[in-house]
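Peer 1: Structure of the sequence below:
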Amino acid sequence: MKGTHKALMVQGTTSDAGKSVLVAGLCRVLARKGINVAPFKSQNMALNSAVTKDGGEIGRAQAVQAFACGIEPSVDMNPILLKPNTDIGAQVIVQGKALQSMDAIDFHGYKKIAMPYVMDSFEKLSAQYDSIMIEGAGSPAEINLRENDIANMGFAEKADVPVIIVADIDRGGVFAHLYGTLALLSQSEQNRVVGFVINRFRGDIKLLESGLDWLEQKTGKPVIGVLPFLHGLNIEAEDAISAEQTLGANAKFTVFVPVVTRMSNHTDFDPLRLHPDIDFQYRAQGQSLQGADLIILPGTKSVRPDLEFLRKQGWDKDIERHLRFGGKLMGICGGYQMLGQCILDPLGLEGEAGESQALGYLRLHTILEPQKQLRQMQGWLTLPHQQTVTVTGYEIHAGRSETDDQQPIEWLEESPDSAQHSLKDGAISDCGQIFGSYLHGLFDEPEALTAILQWAGCEPLSQVIDTDQFKQQAIDRIADAIETHLDLNLLWPQLKT
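Peer 2: Okay, here's the model as predicted:
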């Protein structure tokens, strides 16, 4: 690869070892130094996705990493995205567009076909940017998945890029993780590893030094650094749901979100989860929805199976009771579809073909279609007794819905492909208690968040939450920790510090 900082790949000993966060931080470090840098992840598996300006779909982690670089995300930053719709199957998205659903065995064979798309996207980015920060997936030591690998060392060998391996010491067993991972690699793959990073360390580093010395002696690889555990780090998760919240002593409003089996785009709720005035709670299987001021049904990759799951939990009965007592109810994307009269899947796109009776709160009828709706949107939201406010976000759904209810969102006419797209979105019930929309990111605009909460009965908020500012601060904290605790000269000897 040409250029001092051309490419570096971060692989992990396990899932959630810190790869996504480390790549975001390295992107910010290089961007601070004036280097034109972009993120890349060849294969991602996540239900938490983002929409690019040109209407493509990528993993949200790469959108966050692009944000860290100060650039717009593109489909080439994540050419293969897998969105699980069963325990053994997933929708396969190639360079931003949904291809088909495959089970794990079929996709394992498809990887030979996928590699040219991966390399095409990587080469496009390499021609456009001075540096590429690459994220692996899972662990390179998953020997049962090594054949035709496009996510870890298979890609690193094909693209000829150096690799660092990160491990999470907070899980325990960090030296076994690092030593064992390296030992399971081939000799050429081991030669590609330039060092280790230990993540999420708490305590006195002196107690760790003997272990670091042992690891370097046994492997012949340097420990590039030990990153501290960063408490209260609020950065959008790649897939795992974060229940951490900023709860003030005088939280004045309670919001419940039931966690369904294929919940998607849970980052919709970060502005609520992080607000000190809001008691925000994800409600898991076996937990009641009683006691909330506002219940929000989230997006889901498998709306009909998750509607059945919701009923099996008795959450439909909790919702009925909630509404009888005057509570407010919302639905976003798949949750919006659940609020309607029926959901039809004639082609079996999300499982067995058929029709499901929905919850019946909105005059909404939905049919699932092969062509996914993907677009960034901006418009105005008008709720009962509230001023009209600006909303921004994105749509990402495989359903077309028609409603006879009032539609509270009106899009700007210059929105993408407006000729093929309704200029209105959402529905609100005649009683004014129930509101649904396809728009992800509905709470991101502070004025929209305030209007929705006031509609739901919340008292005026004590402060305004700027989610972009939260993300900037979180990424800066990671970058600061990297510059303080990692020996970047081991990665980039000519990098000016």
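Peer 1: From here on, just use CA atoms for contacts and neighbour counts.
Peer 2: Will do.
Peer 1: Any buried residues in the longest helix along the chain, and which?
Peer 2: For the chain, the longest helix by residue count, based on DSSP state H, is helix 104-128. By 16 or more other C-alpha atoms under 10 Å, the buried positions in helix 104-128 come out as 107, 111, 114-115, 117-119, 121-122, 125-126.
Peer 1: next one: stretch 373-393
Peer 2: 373-383, 388-393.
Peer 1: and the residues you listed, which of them are in strands?
Peer 2: The strands, defined by DSSP state E, take in 373-381, 389-393 from the buried residues of stretch 373-393.
Peer 1: Surely Ser422 is within a strand?
Peer 2: No - per DSSP: H, G, I helix; E, B strand; the rest coil, Ser422 lies outside any strand segment and is coil.
Peer 1: which residues of the stretch 1-150 of the chain fall in strands?
Peer 2: Using DSSP state E, counting those that start in this stretch, the strands of the stretch 1-150 of the chain run over 7-12, 37-40, 43-45, 49-51, 57-59, 80-84, 89-94, 97-103, 131-135.
Peer 1: a markdown table please, covering these and showing distance to Thr181.
Peer 2: Listed next are the strands of the stretch 1-150 of the chain as a markdown table, based on distance: least, C-alpha to C-alpha, whole Å:
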| stretch | distance to Thr181 |
| --- | --- |
| strand 7-12 | 9 |
| strand 37-40 | 22 |
| strand 43-45 | 20 |
| strand 49-51 | 29 |
| strand 57-59 | 25 |
| strand 80-84 | 24 |
| strand 89-94 | 27 |
| strand 97-103 | 27 |
| strand 131-135 | 16 |
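Peer 1: out of those, nearest to Val166?
Peer 2: Comparison of the strands of the stretch 1-150 of the chain against Val166 by C-alpha to C-alpha identifies strand 7-12 as nearest, at 4.8 Å.
Peer 1: Another sequence for comparison is provided below:
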Amino acid sequence: MQAKALAFVGTMSSVGKSLLVALACRYFASKGLRVAPFKAQNMSLNALATEEGEMAWAQAYQALAAGRKPSVRMNPLLLKPLAERKAEIIYLGRPQGVLPAGEFREFRRAYRERVFGIFEELLAENDLVVVEGAGGLAELNLLEGDLANYELLKTYRIPYVLIGEIDRGGIFAQIWGTYELVSELKAQSIGFVVNKFRGEPALFEEGLKILEEKTGKPALGLLPYLSEHFLEEDSASLEFSNRGFSGNGLKVAVLAYPYLANFLDLDPLRHEEGVELLFTTEPRVLAEAHLIILPGSRNTAKSLRWLKETGVFELLRELSREKFILGLCGGFQILGRLIRDPEGLEFSGEEEALGLLPHETIFRTPKRAGRIEDQPDFPFWRTSLSGFEIRYGRSFLDGREILSLSDDRILGTYLHGIFFNDRFREALLNYIRQAVGLPERPTRAYSETVTANLDRVFEHPAFRDFFKRLEKLL
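Peer 2: Presented below is the predicted three-dimensional model:
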């Protein structure tokens, strides 16, 4: 292999870049190479906190696919959207303040050399760095200072695969148009791929030939639409359901209130056999569930007010008499008696919460982000539990700061990532199964699920052939 870096860039958002990078990391690592993922700048509310600080979950997932420990250097810049056209800046895992929308260009100029220096470090330490672009390559109004796409590719002459997504239409304009709009980078492209195709591949053979003729670039693959959801980094890609549950297993409803964040905390549940997990706002679906989860929120106060405005607030109080309810981080805060924000981090003043648990929460700086350990007093779990925290909120009970709390069927914790603990997940699910009359069952290790899912993708001839062809070109 001659290339030290390979980039996957898209014609637009949600074309499948994150998953293809994860697959590339796994494929080339299986060939004995030391591989690292890299995304210079990511905008996402799905973050994981390592010992170093916060990073986007997509790059953590890609690191696991490569058999590597996630590092914040794999995603040096993380922007976490806030309300009112602002975003929190996370650099190398640590908060750097809030970025107003009008200062985006200045922000990127300020971080350019630092981010590129980190990329050079990864190049020196690895056999291959697999780069994920952000959004679309041909965002002409954003090209100046585009750290994640244009400037990185141009500065380091990185060969790249252009990904177009046919499921939403416009594939010819996507691929041909992107090459034409950034023609100065066209020579660096080793080809294009058409992703998320439904139907018989022979039906689009002519389409691939037309694209090859128009672009002068080879079609590296026509990749099928995957019905399984392996890596959904953006909540816009989530499937929200009001249809109700269809199976006979354990029913888990995730309350999809506005400002939902860190929903990938729940990914191990989504892939758990015998568990049906639905994201929903429908009262009927909540009433059918055995377990209701209140997930994290990037604005807990606004999520709480939405509960009150829609009537779900009182519904949850009623359902608490018979359902299991679990709050994670912001959801834990909502389960308490009161939320106060004297510094105006999310709102000013105080807000009554559900009162299903007796603690009170106060928002204050500095932000806490990192690995943490707790020993929750849950009915099914009273030993040490590891996870990570990303929060401004502090919760107190009788003057003592707490990380978790429970009262019979109501559970809450500040720990993100607890479902990645296979023993904890099994203990919780079987505790609920026992209470609702379902048979207990063992849990499969989540790491095995991740690798099995990725390996199963390679069983499809289109993906297998694509990566074999890619290997030859590099």
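Peer 1: Farthest-apart pair in the ones in strands among the buried residues of stretch 373-393 of the first structure, please.
Peer 2: Top of the distance list for those (C-alpha to C-alpha): Gln373 and Val389, 24.0 Å.
Peer 1: Tell me how many other residues surround the closest residue to Lys372 of the first structure other than its chain neighbours.
Peer 2: If the residues on either side of it in the chain are set aside, Lys372 of the first structure comes closest to Ala398, at 4.4 Å by C-alpha to C-alpha, 6 or more residues apart in numbering. Applying other C-alpha atoms under 10 Å, we find 19 residues neighbouring Ala398 of the first structure.
Peer 1: average offset between the host helix or strand of Ala398 of the first structure and the second structure?
Peer 2: Per DSSP states H and E, Ala398 of the first structure falls inside strand 389-403. Compared with the second structure after fitting, strand 389-403 of the first structure deviates on average by 2.5 Å (mean C-alpha distance after the TM-score superposition for the first structure).
Peer 1: Which neighbouring elements make contact with that strand?
Peer 2: Judged by 3 or more C-alpha pairs under 8 Å, 6 or more residues apart in numbering; DSSP states H and E, the packing partners of strand 389-403 of the first structure are strand 49-51, strand 364-381, helix 446-455.
Peer 1: and if we set it to 6 Å?
Peer 2: Packing partners of strand 389-403 of the first structure (3 or more C-alpha pairs under 6 Å, 6 or more residues apart in numbering; DSSP states H and E): strand 364-381.
Peer 1: what does the residue nearest to Lys372 of the first structure align to in the second structure?
Peer 2: Under the alignment (TM-score structural alignment), Ala398 of the first structure maps onto Tyr392 of the second structure.
Peer 1: Ala369 is in contact with its match, correct?
Peer 2: No - counting by C-alpha atoms under 6 Å, Tyr392 of the second structure stays clear of Ala369, with 9.0 Å between them.
Peer 1: re the thing from before, among the buried residues of helix 104-128 of the first structure, which two are most distant?
Peer 2: Every pair of the buried residues of helix 104-128 of the first structure checked by C-alpha to C-alpha; the farthest is Phe107 and Ser126, at 26.5 Å.
Peer 1: With Ile134 of the first structure as the reference, measure out to Gln95 of the first structure.
Peer 2: Separation of Gln95 of the first structure from Ile134 of the first structure (C-alpha to C-alpha, to the nearest Å) stands at 16 Å.
Peer 1: Could you check which of the two is surrounded by more residues?
Peer 2: Using other C-alpha under 10 Å, the more surrounded residue of Gln95 of the first structure and Ile134 is Ile134, with 29 against 23.
Peer 1: Tell me the spatial nearest neighbour of the aligned residue in the second structure for the more buried one, not counting adjacent residues.
Peer 2: Taking TM-score structural alignment, Ile134 of the first structure has Val131 as its aligned residue in the second structure. Among residues not flanking Val131 of the second structure along the chain, Ala7 sits closest, at 4.3 Å (C-alpha to C-alpha, 6+ apart).
Peer 1: again, but for Leu162 of the second structure
Peer 2: Leu162 of the second structure's closest residue in space is Phe192 (C-alpha to C-alpha, 6+ apart), at 4.5 Å.
Peer 1: what comes up buried for stretch 168-176 of the first structure?
Peer 2: By neighbour count on 16+ other C-alpha under 10 Å, the buried set for stretch 168-176 of the first structure is 168-169, 174-175.
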